[in-house]
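Trainee: have a look at this fold, sequence not included:
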């Protein structure tokens, strides 16, 4: 991905694995009929974790876009790719 440690594939996979565990826990909370407020807390936690992954990927994409634009000289193409990513990211927040 990029040179930043949070942007590594291993780091992102670890985050996704934690989210998978959270989702499984939420499913069990529903099965066990846990109080709704407790379930909602866990849902918000999972949503925040997904948001963080989106932020990390957007940052990595911006880094790569900048480097690729300089290397290739195709700044408009690279900027359009970044614009699309930002547009998708903004839909999450």
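Mentor: All right, it came through fine. All values derive from a computational prediction rather than experimental measurement. Residues are numbered from 1 along each chain as shown.
Trainee: C-alpha only now, for contacts and for neighbours.
Mentor: Will do.
Trainee: so what touches stretch 71-84?
Mentor: Stretch 71-84 has contacts (Cα atoms under 8 Å, 6 or more residues apart in numbering) with 61, 62, 65, 66, 68, 69.
Trainee: okay, pairing it with this:
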């Protein structure tokens, strides 16, 4: 694993498990994105104009970023805040900063 990549599974558990509503909202967004990706595949198969495909890719990038920022916000409010309260803030902040850097590349 490169030092700029995060492990796929840190082995950590969330401080506050996601509610069913939170899971449903994130999963619905991801399913919508999955549908958009399938739509782009069909656009390529149908030899659609490059700019039309690029516009759809841009929309997917925005949608996936929105999901990521939502998860990052939740992580900060729950996991990082809890670590700070326990006196373990430095490690949690370092971890958050690594993921922010990775996310913004």
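Mentor: Perfect, I can see it now. Quick caveat: nothing in here was measured; it's all calculated off a predicted structure.
Trainee: I'd like the contacts of stretch 71-84 of structure 1 laid out as a markdown table, including secondary structure.
Mentor: A markdown table is the format used below for these (DSSP: H, G, I helix; E, B strand; the rest coil):
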| residue | secondary structure |
| --- | --- |
| 61 | helix |
| 62 | helix |
| 65 | helix |
| 66 | helix |
| 68 | helix |
| 69 | helix |
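Trainee: redo these as CSV? Include distance to residue 25 of structure 1 and neighbour count.
Mentor: As requested, the contacts of stretch 71-84 of structure 1 are exported to CSV (distance: Cα to Cα, whole Å; neighbours: other Cα atoms under 10 Å):
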residue, distance to residue 25 of structure 1, neighbour count
61, 31, 20
62, 34, 20
65, 37, 20
66, 39, 15
68, 41, 16
69, 43, 15
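Trainee: and of these, the nearest to residue 17 of structure 1?
Mentor: residue 61 (21.6 Å; Cα to Cα).
Trainee: tell me how far the closest one lies from residue 72 of structure 1.
Mentor: Look at residue 61 of structure 1 and residue 72 of structure 1: by Cα to Cα, to the nearest Å, they are 16 Å apart.
Trainee: what's the answer for residue 32 of structure 1, then?
Mentor: 56 Å.
Trainee: just the element for the equivalent of residue 44 of structure 2 over in structure 1, please.
Mentor: If you follow residue 44 of structure 2 across to structure 1 using TM-score structural alignment, you land on residue 30. Here residue 30 of structure 1 sits within helix 9-31, counting by DSSP states H and E.
Trainee: run the chain-centre distance for that helix.
Mentor: 13 Å (Cα atoms, centre = their mean, to the nearest Å).
Trainee: contact partners of it?
Mentor: 1, 5, 6, 39, 42, 43, 46, 49, 50, 53.
Trainee: could you redo the last one with a cut-off of 6 Å?
Mentor: Contacts with helix 9-31 of structure 1, where a contact means Cα atoms under 6 Å, 6 or more residues apart in numbering, come from residue 46.
Trainee: with structure 2 superposed, average distance for it?
Mentor: Superposed on structure 2, helix 9-31 of structure 1 shows a mean distance of 0.7 Å to its aligned residues (mean Cα distance after the TM-score superposition for structure 1).
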